[in-house]
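# Got a sequence here, can you model it:
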Amino acid sequence: MASKTVSVMAASKTTFSYDFYGSKPTDLIYQGDAYFPSDTTYLRLTKTDSSGTPEQERFGRIIYTEPIQLWKPDAQADFDTTIRFILKPSSGRHTPADGLVFFMVPLDYTFPTETSGGNLGIYGGPDCPSVFAVEFDIFANDEWDPNFPHVGINIESRASQAVTQIPQSFIGKEVELKISYTAATGVISAVASDGKQRVEASYECGLKDVLQQQVQVGLAGSTGEFAAKHDVSHWDFHSALPEN
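Presented below is the predicted three-dimensional model:
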């Protein structure tokens, strides 16, 4: 079953941790394909058929039910989050797609209807006001992606402002993605590791100028013309807003 701890104090501190073992936590919102299939104990974000083959043009999302207080006029929160997952292509398919994303969106955000493929389960076009995301993108979309799999930091855009290349060996293995934001410096860091290799992307941006005071946080994944399994084994998140 899923293991979880949560602590929320004075709407200024949020901590949660999930280890997904086949059960369905009740304080997550499940959208699109997100489900727990019978052939794995992980949370699967994109649909597979009865033989376990990933399907094309699919998406799935999970969203934490409680709002996250990210800033107030006199203070900003630091945050960090860790996701462990496997993006695994089916045997015989040589081009896996599309990727997984951690996102922050407004509380009243309406997700576009068509978010499969390079939209990574959250986008509907190139411009995305008040949306922040970090993507683990394993398929290069010619219009906006670099021509290699990458970790990308996205500020109000489907295209990444900062990228670092992902080794091909990360695809099909369990990867840990650590994302952090330090409000004092505005530095966003995203580090991906398979336990042997490590890559990092970083970008400087004051998220107070981008995001609303309260946001929703979540994970999403998608497939397009090509596909892969998008399985998540762990997700934790911590934010702390200074009390003045």
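
# contacts, neighbours, all on C-alpha from now
Fine.

# and residue 135, how many residues sit next to it?
24 (other C-alpha atoms under 10 Å).

# quick one: what helix or strand has it in it?
Using DSSP states H and E, residue 135 sits within strand 127-137.

# Quick check, residue 236 in contact with residue 84.
No: Residue 236 is not in contact with residue 84 according to C-alpha atoms under 8 Å; the separation is 9.4 Å.

# Report the spatially closest residue to the residue nearest to the spatial centre of the chain, excluding sequence-adjacent ones.
Using C-alpha atoms, centre = their mean, the residue of the chain that lies closest to the mean C-alpha position is residue 102, 2.0 Å off. Of all residues not flanking residue 102 in the chain, residue 219 sits nearest, at 4.6 Å (C-alpha to C-alpha, 6 or more residues apart in numbering).

# try residue 178
Nearest to residue 178 is residue 82, by C-alpha to C-alpha, 6+ apart, at 4.5 Å.

# With residue 234 instead?
Using C-alpha to C-alpha, 6+ apart, the nearest residue to residue 234 is residue 19, at 4.6 Å.

# and the one you found, how far is that from residue 164?
For residue 19, the distance to residue 164 equals 27 Å [C-alpha to C-alpha, to the nearest Å].

# Repeat that for residue 67.
From residue 67 to residue 164 the distance is 30 Å (C-alpha to C-alpha).

# now residue 220
20 Å.

# With neighbour numbers in mind, choose between those two.
Neighbour comparison, residue 220 and residue 164: the larger count goes to residue 220, with 28 against 20 (by other C-alpha under 10 Å).

# how many other residues sit next to the residue nearest to residue 183 when sequence neighbours are not counted?
Closest residue in space to residue 183, ignoring its immediate chain neighbours: residue 78 at 5.4 Å, by C-alpha to C-alpha, 6+ apart. Number of residues near residue 78 (other C-alpha under 10 Å) recorded here: 20.

# I'd like the structure of this one too, to check against the first:
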Amino acid sequence: MSVVSMIFIFFLFLLNNVNSLSIKFRRFHPQLDGISFQGDAYSSNGVLQLTKNQLDAPIGGSVGRASYDEAVHFWDAKTGEVTDFITEFSFVVKALNNSSLFGDGFSFFFAPIDSKIPKNSSGGFLGLFSPEYAFEPSKNEIVAVEFDTYSNAWDPIFPHIGVNLNSIRSLGYVQLESDFKKGSVGHALISYNSDSKFFTVSVTYDNIPNFTSEISYIIDLRKFLPEWVRIGFSGATESLSFEFSTFQPNSNSIIFQGDAFTSNGVLQLTKNQLDSPIDHSVGRASYKERIHLWSSKTGKLADFTTKFSFTVKSVNSSVLLGDGFAFFIAPFESYIPHNSTGGLLGLFSPETALDISKNNIVAVEFDTYSNAWDPVLPHVGVDVNSINSIGYVEVAARHINKGFTAKASISYYSTIKLLEVLVTVPDQKPPYSVTYKLAYVIDLRFLPEWVRIGFSGATGQLVETNNISSWSFRSSL
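Below is the predicted model:
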């Protein structure tokens, strides 16, 4: 979770306009005239705070805007003349509690003068777009430069500076320098030349001399914005997030069942000792807190994304593996069923594994052995109340039996009820990685309002080791 602060200077020039305008703020005081606040934004200690910034209170799901309180004449409807402008500001993005997980970022925006924070626009929507219309340019009227600190499903895979035109998906972007995570002071300059229609963003940092991040994009801003606009900043954080870059034996954030344990900084889901039998092993590792999946009061479902890296390894150089592991969502009181080793993956009992009326679980399985109910090849599958996957993608054997570390991303988009799975594995051939994709439309409200999330793994007569080396999770509720 991060807090976004705008500090030091906000400096705006508008040139070649009927009414030229110059604005300058060196510090931001609580009673300062000229700034309008929405949501959680406020001023403190001479800076603008766009989101909540209190260590003794929840700061998740925070969203705020701070904007100039007068309309800015951006272009002339009579003459078609568009203003040139330049704006400069300094900023700090800072994590709380020394967390390495940031989210979500802030933006400088141009919007209609009556623009307000959309509903449910926290997290990756940055207080700019509603989830319903975030990807529909025809439904929006906003231009923004985003400083995005977390990679959502629609984002590049790295923190970035992006130019957004009526959509949360950036049309152009450049990587955000990693030193921003250290609370470095950044200095942004955004300019527009109406003749060339060049929209340019450049960012420098105090602690990185002779370094500039820059992006340029050709835009006719008259096509996207009204004659009179509001200018300002918008920022947001996500409601729930956690991240484990490593797993410590004494961590109290993970609940273990069965044979699961931690060793050498990773989660081991099944037995992993060459000097003792490791067949017919089963284990679970789950987050200790319950997760709010949907609201019984409003019916609103959470949007969520979980990412993890994992390794499946054979034992004694065997080419035969068994049986796999899964990421699961289940009732909070869920435990490992009896006799659920092997192909049941610690998720289902043999008696009810194929009876959807007797189960209450959703899982994404990474299945390395073909049982009677499985496809003929190893696969990634979506399981809904049954061990029989309702959707799957087959995986080449060479991608799972070599002990490679793979990366998985599982996202749920509540507005379209879409569960999306992406799995990227190294490959020995160019481009040296392969991504498997799987999507399934499902309304998750058949699950309890509050759920447990975690991993489950099992071996049968065939064995393997299933290790999770990192894990992050973010949700909008």
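
# what's the TM-score here?
Aligned and superposed, the two chains score 0.82 in TM-score terms (TM-score structural alignment, normalised by the length of the first structure); 222 aligned residues with a C-alpha RMSD of 2.6 Å.

# Three-state assignment for the residue nearest to residue 178 of the first structure, please.
Per DSSP: H, G, I helix; E, B strand; the rest coil, the secondary structure class of residue 82 of the first structure is strand.

# Counterpart of it over in the second structure?
Residue pairing (TM-score structural alignment): residue 82 of the first structure is matched to residue 88 of the second structure.

# With residue 120 of the first structure instead?
Residue 120 of the first structure maps onto residue 126 in the second structure, by TM-score structural alignment.

# residues contacting its match?
Residue 126 of the second structure makes contact with 63, 104, 105, 106, 107, 234, 235, 236, 237, according to C-alpha atoms under 8 Å, 6 or more residues apart in numbering.

# Need the max-distance pair from those.
107 and 237 (12.5 Å; C-alpha to C-alpha).

# Who has more neighbours out of these two?
For residue 107 of the second structure versus residue 237, neighbours defined as other C-alpha under 10 Å are more numerous around residue 237 (33 against 24).

# quick one: what's aligned to that one in the first structure?
So residue 237 of the second structure corresponds to residue 223, using TM-score structural alignment.

# Report the separation between its match and residue 236 of the first structure.
Taken as C-alpha to C-alpha, the span from residue 223 of the first structure to residue 236 of the first structure is 24 Å.

# before we move on, what about residue 23 of the first structure?
Counting by C-alpha to C-alpha - residue 23 of the first structure and residue 236 of the first structure are separated by 16 Å.

# More neighbours: which of the two?
Taking other C-alpha under 10 Å, residue 23 of the first structure and residue 236 do not tie; residue 236 has more neighbours (18 against 15).

# Need the counterpart of residue 101 of the second structure in the first structure.
Residue 101 of the second structure maps onto residue 95 in the first structure, by TM-score structural alignment.

# what's near enough to touch its match?
89, 139, 226, 227.

# hmm, 10 Å instead?
Residue 95 of the first structure is in contact with 89, 138, 139, 225, 226, 227, 228, counting by C-alpha atoms under 10 Å, 6 or more residues apart in numbering.

# By residue count, tell me the biggest strand in the second structure.
Identified as the longest strand of the second structure according to DSSP state E is strand 2-15.

# Please pull up the helix or strand immediately following the strand holding residue 135 of the first structure.
Strand 127-137 of the first structure is succeeded, C-terminally, by strand 150-157 (DSSP H and E).

# helices and strands around that next one, which ones?
In terms of contacts (3 or more C-alpha pairs under 10 Å, 6 or more residues apart in numbering; DSSP states H and E), strand 150-157 of the first structure is packed against strand 99-106, strand 127-137, strand 162-165, strand 187-193, strand 198-204.

# Kindly recompute the last result at 8 Å.
strand 127-137, strand 162-165, strand 187-193, strand 198-204 (3 or more C-alpha pairs under 8 Å, 6 or more residues apart in numbering; DSSP states H and E).

# which parts of the first one are buried?
Judged by neighbour count using 16 or more other C-alpha atoms under 10 Å, the buried positions of strand 127-137 of the first structure are 128, 130, 131, 132, 133, 134, 135, 136, 137.

# centre of the chain versus it, how much separation?
Averaging C-alpha positions (C-alpha atoms, centre = their mean, to the nearest Å) puts strand 127-137 of the first structure 9 Å from its chain's average.

# got the angle between that strand and strand 150-157?
Counting by axes from the mean of the first three to the mean of the last three C-alpha atoms, to 10 degrees, strand 127-137 of the first structure lies at 170 degrees to strand 150-157.

# How about the third one?
Between the direction of strand 187-193 of the first structure and that of strand 150-157, the angle (the same axes, to 10 degrees) works out to 150 degrees.

# now strand 187-193 of the first structure, how far from the chain's geometric center?
12 Å.

# In the second structure, what stretch matches that strand?
Counting by TM-score structural alignment, strand 187-193 of the first structure corresponds to 198-204 in the second structure.

# quick one: that stretch to the first structure mean distance?
Mean deviation of stretch 198-204 of the second structure relative to the first structure after superposition (mean C-alpha distance after the TM-score superposition for the first structure): 0.7 Å.

# And the contacts of that stretch?
186-193, 211-219.

# repeat that for 10 Å
By C-alpha under 10 Å, 6+ apart, stretch 198-204 of the second structure touches 84-90, 145, 161-163, 173-174, 176-177, 185-193, 210-221.

# after the helix or strand containing residue 330 of the second structure, next one along is what?
Using DSSP H and E, residue 330 of the second structure sits in strand 324-331. Counting by DSSP H and E, the element after strand 324-331 of the second structure in chain order, helix or strand, is strand 362-367.

# Can you check what angle separates that following strand from strand 324-331?
Using the same axes, to 10 degrees: strand 362-367 of the second structure against strand 324-331 is 170 degrees.

# any idea which element residue 407 of the second structure lies in?
Residue 407 of the second structure belongs to strand 405-413, assigned by DSSP H and E.

# Now do the next helix or strand after that strand: which elements does it pack against?
Sequence-wise, the next helix or strand downstream of strand 405-413 of the second structure (DSSP H and E) is strand 418-426. Applying 3+ C-alpha pairs under 10 Å, 6+ apart, one finds that strand 418-426 of the second structure contacts strand 304-313, strand 362-367, strand 379-384, strand 405-413, strand 433-441.
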